[in-house]
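K.L.:
For reference, the sequence and a predicted model appear below.
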Amino acid sequence: MQSIVLLMWLALCTEQDVRERQVSDLLTLGVGGAALIWLFITGHSWLGAEASDAGWGLAIVMLLTLPGYMLGRLGASDVKLLAALALASSHHYVLGTFIGAGVTVVVWMMFRRRLWTLLNPKVKKRLQALAQQLNDKQPFVPYVIAGFLLTSVWIQ
């Protein structure tokens, strides 16, 4: 059940990232703050991991995302989103999400032309309009949600 709530949150973040190329602080900091309060009250993360596992997840997120942020490859909202995800889950989910997101990026890069032909014409038109409006920065959260979904299936 908790994984479904996190998936719905990530779906909202994905939609906003695709549409606006950033995720609002209300979504990232709100969930991060709620996850932190949950950790302090219950002693475990939203997905049931020990507080130390969530702390390790946060440390891993900072280690893996801050260099990308400093180099301009990741936005601040991406770092905050992954930090909130770490506080709500554990280091296993964080590492799995990163690996799954990386695999998803590679698969998309390899097969995007073929996958594009399979899309519904209405979806193609919508995505093409978005790509023309803002083509300088690619959304990252769609890959994160795919990685989290793959990790959730793998772990559970």
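P.N.:
Sure thing, it's come through.
K.L.:
CA atoms for contacts and neighbours, from now on please.
P.N.:
Noted.
K.L.:
OK, contacts around Leu134?
P.N.:
Arg21 (C-alpha atoms under 8 Å, 6 or more residues apart in numbering).
K.L.:
In the helix or strand where Leu7 lies, which residues are buried?
P.N.:
Per DSSP states H and E, Leu7 falls inside helix 2-20. By 16 or more other C-alpha atoms under 10 Å, the buried positions in helix 2-20 come out as 3, 6-7, 9-11, 13-19.
K.L.:
The structure to be compared is supplied as follows:
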Amino acid sequence: MSSFVVAVFLGICALQDIKHKRISNWLTLSAIVAALAYLLVFQRSWLGAPPLDAALAATFALLLSLPGYALGKFGGADVKLLLFIGLAGSSQLLLLCIAGAGLAYAGWVLAAKPVWPLLSETAQNHLGHMAPAQVKTYPFAPFILAGFLTAIFLTEM
């Protein structure tokens, strides 16, 4: 059930990112605070990892995302989403999530041009920032969601 709540949260963030190419700080920071509070109170992450593993995952999240942010290749919200996943999950989950997100992003880069014309006009309007002709880089939160779902599938098999 906890992974479902995290997936719904990431889905909300992904929708906001697709629509506005921005995610509310209120949304991301409150999730980080909630995951950290849960970790401190219950001495395990929201998804059941020991505190040391969640701390390691949070460290990995920052080490892997802050350089991209500093180079302007990664958004601040993406850094915060990965930090949240680290605090709420485990190092294995985070690393699988990042790998899955990267693969999903690469898949969209390859598939977007041929797939985009097949989408209805309504779908294209709702997915505006995902249009291959209009953007240099795509919003990353939808791919973080895809990576998280992949990681959950792989770790709960």
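P.N.:
Sure thing, it's come through. All of these numbers come straight from a predicted model, not from anything done at the bench.
K.L.:
Throw the buried residues of helix 2-20 of the first structure into a markdown table and include distance to Leu63 of the first structure, thanks.
P.N.:
Output for the buried residues of helix 2-20 of the first structure, formatted as a markdown table (distance: C-alpha to C-alpha, whole Å):
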| residue | distance to Leu63 of the first structure |
| --- | --- |
| Ser3 | 24 |
| Leu6 | 22 |
| Leu7 | 24 |
| Trp9 | 23 |
| Leu10 | 21 |
| Ala11 | 25 |
| Cys13 | 22 |
| Thr14 | 23 |
| Glu15 | 26 |
| Gln16 | 25 |
| Asp17 | 23 |
| Val18 | 25 |
| Arg19 | 28 |
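K.L.:
quick one: which two of the residues you listed are the most distant?
P.N.:
Ser3 and Arg19 (24.0 Å; C-alpha to C-alpha).
K.L.:
picking that back up, what's the mean deviation for the helix or strand just after the helix holding Leu7 of the first structure versus the second structure?
P.N.:
Using DSSP H and E, the next helix or strand after helix 2-20 of the first structure towards the C-terminus is helix 25-42. For helix 25-42 of the first structure, the mean deviation from the second structure after alignment is 0.7 Å (mean C-alpha distance after the TM-score superposition for the first structure).
K.L.:
Show me what helix 25-42 of the first structure is packed against.
P.N.:
The contact analysis (3 or more C-alpha pairs under 8 Å, 6 or more residues apart in numbering; DSSP states H and E) places helix 25-42 of the first structure against helix 76-88.
K.L.:
buried residues in the helix it packs on?
P.N.:
Per 16+ other C-alpha under 10 Å, helix 76-88 of the first structure contains these buried residues: 76-88.
K.L.:
ditto for stretch 63-78 of the second structure
P.N.:
65-66, 69, 74-78.
K.L.:
Pull the distance from that stretch to the chain's centre.
P.N.:
Taking the mean of its C-alpha atoms, stretch 63-78 of the second structure sits 13 Å from the chain's own mean (C-alpha atoms, centre = their mean, to the nearest Å).
K.L.:
same check, this time on stretch 31-44 of the first structure
P.N.:
With C-alpha atoms, centre = their mean, you get 19 Å for stretch 31-44 of the first structure.
K.L.:
In that stretch, which of the residues would be classed as buried?
P.N.:
For stretch 31-44 of the first structure, by 16+ other C-alpha under 10 Å, it's 31-32, 35-36, 38-39, 44.
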